[in-house]
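Chemist: only geometry, no sequence info:
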């Protein structure tokens, strides 16, 4: 959170008194972006083996019951497939961002590529997370309704 705040303050000019030189501000923006990218990359790459396992189990009839046991919030295979592919796409785009950030100099790096890959990574992760959240809430409400109906009887 501190790195994000620093990037915001430098970007909007709130840190101009402490960093009057534009070159210094650009250097700190680059350092901040590298740190944030590294943290996101570590988290997403750390989850990638489980995402690949889930996708493999989705397409394997033999292992699908284990997958559905882990993802109890839905039995709808189309929604589960959407979530799993969104997570895989999130990993792919985050790796693309890292490749752009770490393989090119900050002066030669095409910011449009970093922005597109970063945005697509963000959107795919948000779609997957939001779908899981909504489906989990629906599942919890169903369980609560069933408990209430059995307690009334």
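Modeler: Yep, it's here. All values reported here derive from a predicted model rather than from experimental measurement.
Chemist: contacts, neighbours, all on C-alpha from now
Modeler: Will do.
Chemist: For residue 95, see how far away the residue most central in space within the chain is.
Modeler: Geometric centre of the chain, nearest residue: residue 125, 3.7 Å, by CA atoms, centre = their mean. As judged by CA to CA, to the nearest Å, residue 125 and residue 95 stand 13 Å apart.
Chemist: How about the contacts made by residue 97?
Modeler: Going by CA atoms under 8 Å, 6 or more residues apart in numbering, residue 97 touches 37, 113-114, 117-118.
Chemist: okay, pairing it with this:
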């Protein structure tokens, strides 16, 4: 009797202990770190963490040598001066991503508007396909928006392709694309407000609520967007399994 070859090969061995999981994670991070993008992202993240931690400890008055005169509350105290320096550096770091990514974020917003206000047209279909290709890690198209494998120049994210598990995740609710795109655009706009507060006023005249309001709003919308992408990507990975890299490379060459 001939057995089916569907399960003739066993799944790749997965880590079974916390030690193996850590080693696997470190190896993956090292591969990412060795790339130019990985190096820059790591350096950026370390700067945000370091300057953010310093600001946190300064606010808590954790450096007694800086807490003079008047217990560090005087405007002339080293503590207040370094809080301002720290805040300006963090503001610049946030501007780097919020404004540096602004052209792509507003491009995505344009595609979103074309898709939403141009329903049932070829142009709107192209717009949602472009958005889906950019967000393939967490977003799945509706069945009628997918393309056939036989078409030339097709992005692997837009075709009915095989998955590691043999199953395909269901289409993602369309409102979630609206949510993520708008959250990213709002992050850029809130950073404009943050920069205005930091650069228009000096540290003595600046409203106490201003910087805190905009940094809270900016971080909040970024967090909501990130959680949405992570949650949807997690659901897709549970169904489809790991990405089939070899197959996608072959399709990309078609």
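Modeler: Received it, and whenever you're ready, just let me know what you need. Remember, predicted model here, so these are calculated numbers, not experimental data.
Chemist: List the TM-score for the superposed pair.
Modeler: Scored against TM-score structural alignment, normalised by the length of structure 1, the superposed chains reach a TM-score of 0.87; 146 aligned residues with a CA RMSD of 1.8 Å.
Chemist: from the contacts of residue 97 of structure 1, which would you call buried?
Modeler: Among those, those classed as buried by 16 or more other CA atoms under 10 Å are 37, 114, 117-118.
Chemist: returning to that earlier point: which residue in structure 2 lines up with the residue nearest to the centre of structure 1?
Modeler: Mapped onto structure 2 by TM-score structural alignment, residue 125 of structure 1 lines up with residue 222.
Chemist: How many residues are close by the counterpart of residue 236 of structure 2 in structure 1?
Modeler: When structure 1 is aligned by TM-score structural alignment, residue 236 of structure 2 is paired with residue 139. Burial of residue 139 of structure 1 is recorded as 15 neighbouring residues (other CA atoms under 10 Å).
Chemist: ok, the residue nearest to the centre of structure 1 touching residue 88?
Modeler: No. Assessed by CA atoms under 8 Å, residue 125 of structure 1 is found out of contact with residue 88, at 9.1 Å.
Chemist: which residue lines up with residue 46 of structure 1 in structure 2?
Modeler: Taking TM-score structural alignment, the alignment pairs residue 46 of structure 1 with residue 100 from structure 2.
Chemist: circling back: list the contacts of the closest residue to the match of residue 236 of structure 2 other than its chain neighbours.
Modeler: Closest residue to residue 139 of structure 1 apart from its sequence neighbours, by CA to CA, 6 or more residues apart in numbering: residue 73 at 5.4 Å. Neighbouring residues of residue 73 of structure 1 by CA under 8 Å, 6+ apart: 132, 135-136, 138-139.
Chemist: The same query, at a cut-off of 10 Å, please.
Modeler: By CA atoms under 10 Å, 6 or more residues apart in numbering, the contact set of residue 73 of structure 1 is 80, 132-140.
Chemist: returning to what we had before: what is the most widely separated pair among the contacts of residue 97 of structure 1?
Modeler: Put simply, by CA to CA the two of those set farthest apart are 37 and 113, 14.1 Å from each other.
Chemist: which SSE is residue 121 of structure 1 in?
Modeler: Assigned by DSSP states H and E, residue 121 of structure 1 belongs to helix 111-152.
Chemist: Which positions within stretch 105-121 of structure 1 qualify as buried?
Modeler: Going by neighbour count (16+ other CA under 10 Å), the buried part of stretch 105-121 of structure 1 is 114, 117-121.
Chemist: From the chain's centroid, how far away is the helix holding residue 121 of structure 1?
Modeler: 12 Å (CA atoms, centre = their mean, to the nearest Å).
Chemist: helices and strands around that helix, which ones?
Modeler: In terms of contacts (3 or more CA pairs under 10 Å, 6 or more residues apart in numbering; DSSP states H and E), helix 111-152 of structure 1 is packed against helix 77-103.
Chemist: Report the aligned residue range of structure 2 for the helix it packs on.
Modeler: Using TM-score structural alignment, helix 77-103 of structure 1 pairs with 174-200 in structure 2.
Chemist: Neighbours of the residue nearest to residue 224 of structure 2 when sequence neighbours are not counted, how many?
Modeler: Of all residues not flanking residue 224 of structure 2 in the chain, residue 183 sits nearest, at 7.4 Å (CA to CA, 6+ apart). By the criterion of other CA under 10 Å, residue 183 of structure 2 has 21 neighbours.
Chemist: Surely residue 183 of structure 2 is in contact with residue 223?
Modeler: Yes. Counting by CA atoms under 10 Å, residue 223 is a contact partner of residue 183 of structure 2 at 9.0 Å.
Chemist: Let me see the contact set for residue 197 of structure 2.
Modeler: Residues in contact with residue 197 of structure 2 (CA under 10 Å, 6+ apart) are 191, 203, 206-212, 214.
Chemist: Any chance of JSON lines for these, columns distance to residue 105 of structure 2?
Modeler: Compiled in JSON lines, those are given as follows (distance: CA to CA, whole Å):
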{"residue": "191", "distance to residue 105 of structure 2": "14"}
{"residue": "203", "distance to residue 105 of structure 2": "31"}
{"residue": "206", "distance to residue 105 of structure 2": "30"}
{"residue": "207", "distance to residue 105 of structure 2": "30"}
{"residue": "208", "distance to residue 105 of structure 2": "30"}
{"residue": "209", "distance to residue 105 of structure 2": "28"}
{"residue": "210", "distance to residue 105 of structure 2": "25"}
{"residue": "211", "distance to residue 105 of structure 2": "23"}
{"residue": "212", "distance to residue 105 of structure 2": "24"}
{"residue": "214", "distance to residue 105 of structure 2": "19"}
